[in-house]
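[1] Here is a sequence with its predicted model. Questions after.
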Amino acid sequence: MIDDDDTELKMVGGQRKSGKRSKSLSVQRPVTIQNPASEESRNLRDYVYTLFLSRIRNLKSMGLEFRRRDYRAEEQSHSLPRVPAKSHPLSAPPPFLQVNVLDDRKDDFFDPLRSMNGKMEVSTTGLQHEEINSDETVPNEISAQSQEKEWNSFTKILMQRVPVSKTISISVVSSTVVKGSKANETSSKDLHLEELDDPQKFAEEDVKVISQREYVSRLLELKDEIKLAWYADDRVTSLRLSIKVARLLMDTTTIQFYPTLFVLATDIMDMLGDLVWNRIKQKAEFTEDGRFICSLPDNFKVGDICFDAKETCNNWFCKIGSVRELLPRIYLELSILHCRRFLLDHPMDSLQRLVMMIRGIADPLASAYCRLYLVRCAQRLPQHDTGYLIGCINDLKVQLLRLTSARESTPGNFSGNSKLLVSLIEPTIEYIIICLFKDLNQMEIRNMLVALGMGRNQSDSFQNCSCISIILHHILKELHLGFLCSNAFEMLHLIECTDDFSFDQCLNYKLLGFRLCERIPEVSKVDLVVDKIVQVMSRYNSLDAYLKVADAFLDIIFENQFDPYLNVILDGIFQRAREDEIGENELASLQSIFLKLISHFANIENLLALNHFIDILDVMYGSSRNTINVHILSMATRNGCVRDPTVIEVLFEVSQALSDGVDFLNLRKDDYQHPAHLISRFVYMVDYGPEVEHHLTFLTECRAAFGSMSELQETLVHSSNNLAVKAMRYGNNNISFIKSCLAFNEVTIPSIHTHLRQLNLYLETAEVALLGGFVSHSDMLIDAAVNCLRNVEPVDGFLVPGDVDGIISLISKLCGIMVMVPGNLEQGVASIPKLVMSILDSQSWMFPRMKIKVSCTIISLSSALTQNPLPYHASSREVMGNDHLFFGVPAYSQELLSFSVVILQKIVNTVLEEPSMAVRGKLALEACNCIASSFTMSNEMLAVSSKLVEIAKSCLSADDKYLRRTLKFLHIE
């Protein structure tokens, strides 16, 4: 204690020091400054020592005393005048105040709130410009470059579609690919084309094994050999090697490798076709001696071609026509198909003949891919109709009918692999149908479907007709959306009549449903469609099929408010879920269905009222269950408080399932924050109304259930404090309940990992304790808060910027609470501020900026505690303020003033320790403002302030706003 007769303040750097009672203030010597700012800085330090150390006992005689404050008068003088607003500031302004930004034709930002009646005016200049650009005509035919890009993209996906083992089996037909080529050892004049086709070479049926890499490598070598032979004018060898490559496509020993083989072999075929094309075109444009004849346009006619070029072209077709095997002959003719333009003005006339020839290929896989290459080569012709495409699809339909009817009894290499074979043929169907339905209008689509055997006439296209499921699937994928919507019910009948094992029927229903959902308002006979699809679903015993169809048509049910069907569908899901195993496919479908349900309903009560909603949710597991739980919690808490006890119970179970399903220890922070935040938000939004005891029991259960979630523990403390305040607001004088809330917090807060968060919660709970009049509880909570400050552990000896600001803010909050806490003369009214300063002085991570702010805060606290009346008091009448407890006690003010003088000396030392000139100037100004706000400006205080201002002037610009305002406040020019 400090009184007028004896002064004892045994503090060194804020820590207690043993020793005899002294009549002078014992203060730690300041740290030696290696680079003092100026001579004025040294003079200021010496002046302060002389001022505060030699005359500490006669503070009042020095004129050192706290400034008297009238907080209410200050608030009124600094408050801006308030005038009631006649209209909302964001409402539409009066017409005469409307600013038309668009009239100046500038690109300035236009605020929609300034527009009349909340409507934003939009300049039509840009729209008109876009319309002009959109009027540009686009060619009907896709350019050759675009075609090549589409084909390359398709073949790349095709190679990745079917996984192939590292080793593959090949027949003797393909054995030549692994043998070294000796093409250059024999003169081409000794080779005759008839010798290329020796049936004896392929009579054996032995199978060899080769690595995939070796096979591909040999094909690339063959490609290079063909090119080298061509440029060496040995075109017979190029043709012979090309025939050898085409023969490889006869080998379907390893059917999974066939798509890759097709891509590699047809790439070589395309190269040969380009070589032949360029050869013939060169003959058409130049003579043998190099004389220029003409330059062929892109749309040249046969009449523009000279005789030699036609003869060369015809010779190539004759050479290829002499190949004995059907499949190599077809591939080679297709590779040079576009060269028929040199012979015919309508080369597409030969397409139907090639379609008929492919029917002679018995192998279904080889014939399917041959048709694919036919379509690819036909797309390179300048004009072509769709007749050959229809023929290709109908031929594939016949082959698939044989496969699906034979089921697992398919002969040859496909015995027992019919489903695999169909999946390998599927890419050929997909590409052909894409070409078939490209750019067709609705009438052309109807005629096309009739031509494909899916209808008898235009008026009754889809009744009692059938198709192969896999073909129908890709037709549904490519049909124009408007046509699908206007014929939705008929398409359902078509799918129903098409049932074979080539493709799961439910996937066609699923595809149709998702496509119809793109334009739900345009779906015709929607009531019949929904009723029909519910009937179809009822026939599925498989949960997976049932869920896929239900998921596809759920949006249509929602859009048309067919809610009675929802309970029927959920009943069906529950019945099948009890009997069927829940796999990954089922989980994915259930997740999609639940997400749509959650998005459709506005509140959680309607969602939980659905049949078997919780029962179906319980059968889910893994990430799908976690995802649904997250969305349920998000939905339940987005509309305000949760008050229904049943809903609270369900959400508590959902939160438990989410907490148990997420491994918080192995998740990244971002992944952890989202579910933890949702659970915390749910707990915080729970409201039992006046049943506060029941609510506290709920919080206790949450603490036990979610003990590993630190964020939730903070929420529990906030909720408990709210409960205590609510009990006080309701006029409930149940002191034991409020103490239970405080005890709940005292047990919960230590489980939180971060000391700064603990500090904040201790202070919040201390405020609640003061509000209830529990002074002893508040004292213990404040002591615990100060202890948290002692345990702050920086990372690598440094605090992150957020923690720095957090510490300063929390210390300011602590000082704000201390204004209301009754002091104790036995312990010292400044005991808590002294302890705070002692802790902070002992920390290595305290740097000058923090020290200045904390010191100024504590000085402001000391000044506030000496005011009569205090700036504010605790609401409870049980808590008496210091202005009543210590009114007229000299020792009370003397202790606060003496302690403040010590802190003031620390401020001066800290300012001089700061190495940065700019920061030092700011700190000096902050110290000046603190002195001027807290102390009466005697000559001594004015001298100290002036010295600090001189430091600030030497460090800052004369135009610095902070400096100029401080000078104005101090009345210093």
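    Here it is on my side, so go on. Residues are numbered from 1 along each chain as shown.
[2] can we go C-alpha only for contacts and neighbour counts from here?
    Fine.
[3] can you give me the strands in this protein?
    Ranges of strands within the chain are 11-12, 15-16, 167-171, 207-211, based on DSSP state E.
[4] Quick one: closest of these to residue 744.
    With C-alpha to C-alpha as the criterion, residue 744 lies closest to strand 15-16 of those, at 33.4 Å.
[5] So which elements touch that closest one?
    Secondary-structure packing of strand 15-16 (3 or more C-alpha pairs under 8 Å, 6 or more residues apart in numbering; DSSP states H and E): helix 831-841.
[6] For the helix it packs on, list every residue counted as buried.
    Residues of helix 831-841 classed as buried by neighbour count (16 or more other C-alpha atoms under 10 Å): 831-841.
[7] What helices and strands are in contact with it?
    strand 15-16, helix 775-790, helix 848-865.
[8] go with 6 Å
    Contact partners of helix 831-841 among helices and strands, from 3 or more C-alpha pairs under 6 Å, 6 or more residues apart in numbering; DSSP states H and E: none.
[9] That helix to helix 848-865, inter-axis angle?
    Going by axes from the mean of the first three to the mean of the last three C-alpha atoms, to 10 degrees, helix 831-841 is angled at 170 degrees with respect to helix 848-865.
[10] Next, the angle from helix 831-841 to helix 775-790.
    Here the directions of helix 831-841 and helix 775-790 differ by 10 degrees (the same axes, to 10 degrees).
[11] Use this one as the comparison:
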Amino acid sequence: MMELKDQRLRSRKSVFRMEFRRRDYSAEEQGHVLRRSRTDHHPLLPPSPSFHNQVVPEKNGNNDFFDPLRGLNAEDSTSAEEKAANTTTTTNNSQVSSKEWTSFKRFLMQKFPVSKMISIASMPDVIIKSSTSFRKSSESSHLEEVDDPQRISQEDVKVITGQEYVSRLHELKDEINRAWHAEDRVTALKLTIKVAKLLMDKSVLQFYPTLFVLATDVLDMLGDMVWKRIQQKAEFSEDGTFLCSLPENFKASDICSDAKETCNNWFCKVGSIRELLPRIYLELAIFPCWRFLIDQPLDSLQRLVMMARGVVDPLASAYCRLYMAHCARKLPLSDIGHLVTCVNDTKILVMRHISANEDGHFADKKRLLVSLMEPTIEYIMKCIFENTSQSQRQVDSVLLELGLGRNQEDLCGSSPCISFVLHHLLKELPTEVIWSNFVGILHLIECSQDHYFDQCLNYRLLGFRLSESRSKLDIVYSVVDKVIQVFWCKSQALGKTPSKVEELFLKSLALKKASSRTSGLYFISRKFCRESCFSLRLGFIGSHGMFFCAVVEEVAQYDRLDQYLTVVDAYMDIVLQNQMDNHLKAILEGISKRACHKEIHEDELESLKSILMKLLSHFTDLHDVLGLDHFLEILDVMYGNPRSNINMHILSMATRTGYLHDLSTIQLLFEISQSLHDVIDFGSMKDDEYQQPLRLISRFVEMVDYGTEMERHLTFLVECRGAFGIINELKETLVHSSNCLAIKALKDGRKHLNFVKSCIAFSEVTIPSVLEHVVQFNLYIETAEVALLGGLVSHSDGLVVSAISCLECFDLTDGSRTSIDAGGMLSSIQKLCSLLVMFPGNPDQGITRFPNSILSLIYSKSWMTPRMKIRLFCGIILLLATLSQDKLPYYPHCVEIMGNDLLFFGDPSYTHEIAALSECVLQDLISFIEQEPPKAARGTMALEACNCIASSFVVCFLVCQDILEVCWKLIETARLCLSAYDRYLQSTIKYLNEQLPPSSSNLIFAQHYDLSKC
């Protein structure tokens, strides 16, 4: 193709008379330098004091603009908002409680989903109606029904799908609604009673929360309808006459006798229900109606609390008290005594139920029962503390009513606290209360002896709550000391040998407490109680006050890694924020002791990931993290996704602080990068989740710096190419790093020339493996420039040939590549043209060999747009005009390489070859502009070509009339395609007028395109 192009160039006849403009680049540079003026004030220094003393006078007069940031206006708007908020406080509280209840019911349905089949011994008639239940044999029922193995009779066991049960309850709700609006309120009440009776059935424990949600929806609907009916009677007479509008905070004295009689009648109907549980539910449903009869219905609420004690089943009783808490929130009551009583009563029932020594199936059933009851305690605790978080007195009162005090003896109480009750109590207690009672809370956790709730969750929650706020350092030390003692003592009770760090830590703790004996250590006693637990009680006075330390140890599997990690994770923030190095060391050794030489499970991996993430986020210097004992041991036992996340965090931390110089750190990060590389699925390299680790590995390689050991650095790059050769983005980084090494070596002179050749060779071998041709082209050009700076002309020449060949191989034959970066491609080829200015010509191969190769590329590639071709033609014209100068604008750094201005000085064949090629390019440039169909694009391209020609050739009527006519034609094309007021057109005409010498012939052109006429 090159030969064909050369023949075509030789076959063309000369049609232009042209002369290249002479350029004085030094003078032009000086002419474009900004003028400097002396200043007395440095622009980066702070303003003078006089500037701050300037006062802007306030404008008097009316200002229609309302500034919300003005102090007075802001106060006015705030006070107005407060007034509006005060008027709707009750309504908003009701809406909030309603939203919370709706969210809570949704949570119940999601936590305990409906099973596919429900087996019920005595199917209620209200459910059997219109359902497709069927009988099943007692033998098959016994095999499938594991929730009720003690049932006596199985002859009439029936099975119904969960979806049918739910659908039937929705149908009942619709029937009750229709009956009510049909004035058949007796039927509506009877159906509602039947729905309430369903809550007596606990044959399928897992289904009970769903049954509760559906049944209470019906009860709430009936309660709302009864409320609206009584309210209507209070506001309207029997004949429809409007009496009054009840205020939001009305009193019983505002209610007429007719409304009170209707209200009392409803309570009498509910009171006639024989079964206890439905009677309580129905009265709770209409309980807000007590406001029509009495101003303070607290006594009635307490009566219902006492009635609920008659429900002996723990599950039914717990959910009954849950509904009681919900209904009580509808009243403007501030007393929470009934809620505290509900919690205490639930505790008694649960303790009585789980205290029996049963195992096997019954133990599993108890665990299920505890999990089903837990949401009820959670909701009631939220109700207790929703308005007491700011009052210390109220919190203390609640703790006392719950059987807990503010000292160690009272906190222990007469009986151990239920674990899940304590868990949700810790969730709601204010942080200040937890900090001031942490010893007692620890004692409570350890006294909780039920095995149906994981105690480590309470230790974990305590740590998270304590980390919500900061406290005095000695208090913090006391808290973490107690937790570490707990785990050490439990491990010792199990016959486990403590680690060396744990022993040293506990010995130092004992010595510290012994040394403070005179300042307040008042007893150390140890005794065993029962077969499975013992207590260790320690007390001392710190520098800021007295702190009692009490740890009651219970034999539990706290030596297990999962439980240990669960608790330690919660206290990591406290340990790190308070720089408790000894504690951190003990924790890490405890993890290493339990994690090494064993298989790590998924949940343990997540806990390890959380702990290590907190470590990495706390420290700013990676060396501080790597210097921690056992950190690398713990990291080695991790695998999978958590390990990859930790590796990415380490790489990110290492590369964001600067270059990496330490050899051991580089080796460790290299191994981490290999571990991260090995888990990447290269079949889905384009997925976003894999892009970040690839970028981090490339960034690590880029930030490595061996200093003066440049050969070791190049060896490292070779190792990276072998280890991460599949990562395409990394190959580009490797070439950049190799070229930077070569430049670094060249700065020391030519004594490292062999090393520079090694770097160039490394790049030459690496570049062909890059997949994208455009990236390959850029890397070839970059490496060729480096080789030229080192005086390696033959290497540079070969690299430029490879670069052009790379673009010749590039084609859009692959259907997946439908677009290219035209701007980036154009910029890269223009950069090549700039580089060719420094290349010494070779007469044997042709002085214009590389420009001819670029022209062949332009003619042969269909993916080049017309704009790209025209700009590349302009770039070649500018290159040839530069090569024609007596002195080039820049030269290679190596003084041994001579430029073309010296090699071909005074050689007419050199000038003739450049002029011939320029003439050919100029013809093609004009031809391509005329073929461009869009008018606006054609006009802009014509102006670009005109500026290029005017800056490259002499524009003169007498010397280069052909060039003047070309510019005239291009301006005419632009004028026809663009507006006469186009700024680009005007500036181009102005530039041409400036280039014309003051002769009469040229003035004709200047006058024809005078700016005033445009």
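    Alright, I've got the coordinates. What you see is a predicted model; the values in this text were computed from it and never measured.
[12] nearest to residue 687 of structure 1, of the strands of structure 1?
    Nearest of the strands of structure 1 (C-alpha to C-alpha): strand 15-16, 47.0 Å.
[13] and the closest one, how far out from the chain's middle?
    54 Å (C-alpha atoms, centre = their mean, to the nearest Å).
[14] can you list contacts of that strand?
    Strand 15-16 of structure 1 is contacted by residues 10, 838 when judged by C-alpha atoms under 6 Å, 6 or more residues apart in numbering.
[15] Look up how far residue 536 of structure 2 lies from the alignment partner in structure 2 of residue 496 of structure 1.
    In structure 2, the residue matched to residue 496 of structure 1 (TM-score structural alignment) is residue 446. Distance check for residue 446 of structure 2 against residue 536 of structure 2: by C-alpha to C-alpha, to the nearest Å, it reads 11 Å.
[16] Looking only at neighbour counts, state which of those two leads.
    Just comparing residue 446 of structure 2 and residue 536: by other C-alpha atoms under 10 Å the higher neighbour count belongs to residue 446, 24 against 17.
[17] Spatially nearest residue to that one (excluding sequence neighbours)?
    What sits nearest to residue 446 of structure 2 in space, not counting adjacent residues and going by C-alpha to C-alpha, 6 or more residues apart in numbering, is residue 552, at 5.6 Å.
[18] Can you get me a residue count around the one you found?
    For residue 552 of structure 2, using other C-alpha under 10 Å, the count is 19.
[19] Repeat that for residue 820 of structure 1.
    When neighbours are counted by other C-alpha under 10 Å, residue 820 of structure 1 registers 23.
[20] What of residue 85 of structure 1?
    For residue 85 of structure 1, the neighbour count with other C-alpha under 10 Å is 7.
[21] which ones are touching it?
    Neighbouring residues of residue 85 of structure 1 by C-alpha under 6 Å, 6+ apart: there are none.
[22] Distance-wise, check it relative to residue 91 of structure 1.
    The gap separating residue 85 of structure 1 from residue 91 of structure 1 is 12 Å, by C-alpha to C-alpha.
[23] how near is the counterpart of residue 690 of structure 1 in structure 2 to residue 787 of structure 2?
    For residue 690 of structure 1, the aligned residue in structure 2 is residue 708 (criterion: TM-score structural alignment). Per C-alpha to C-alpha, residue 708 of structure 2 is found 21 Å from residue 787 of structure 2.
[24] Which one of the two is surrounded by more residues?
    Applying other C-alpha under 10 Å to residue 708 of structure 2 and residue 787 shows that residue 787 carries more neighbours, namely 24 against 10.
[25] Residue 131 of structure 2 versus the more buried one, what's the distance?
    Residue 787 of structure 2 is 87 Å from residue 131 of structure 2, where distance means C-alpha to C-alpha.
[26] what's the answer for residue 359 of structure 2, then?
    Residue 359 of structure 2 is 38 Å from residue 131 of structure 2, where distance means C-alpha to C-alpha.
[27] Which of these two has more residues huddled nearby?
    Neighbours were counted for residue 359 of structure 2 and for residue 131 using other C-alpha under 10 Å; residue 131 has more, 14 against 10.
[28] In space, what's closest to that one - neighbours in sequence excluded?
    Excluding the flanking residues, the one nearest residue 131 of structure 2 by C-alpha to C-alpha, 6+ apart is residue 164, at 6.7 Å.
[29] for residue 867 of structure 2, same thing?
    Per C-alpha to C-alpha, 6+ apart, closest to residue 867 of structure 2 is residue 941, 7.2 Å.
[30] what's the burial count for that neighbour?
    Residues near residue 941 of structure 2, counting by other C-alpha under 10 Å, number 25.
[31] what's the counterpart of it in structure 1?
    Under the alignment by TM-score structural alignment, residue 941 of structure 2 pairs with residue 923 in structure 1.
[32] Which residue ranges of the stretch 401-550 of structure 2 form helices?
    408-412, 419-428, 431-436, 438-447, 455-466, 473-493, 500-515 (DSSP state H, counting those that start in this stretch).
[33] The fourth one vs structure 1, average offset?
    Looking back up the chat, that one is helix 438-447 of structure 2. For helix 438-447 of structure 2, the mean deviation from structure 1 after alignment is 3.5 Å (mean C-alpha distance after the TM-score superposition for structure 1).
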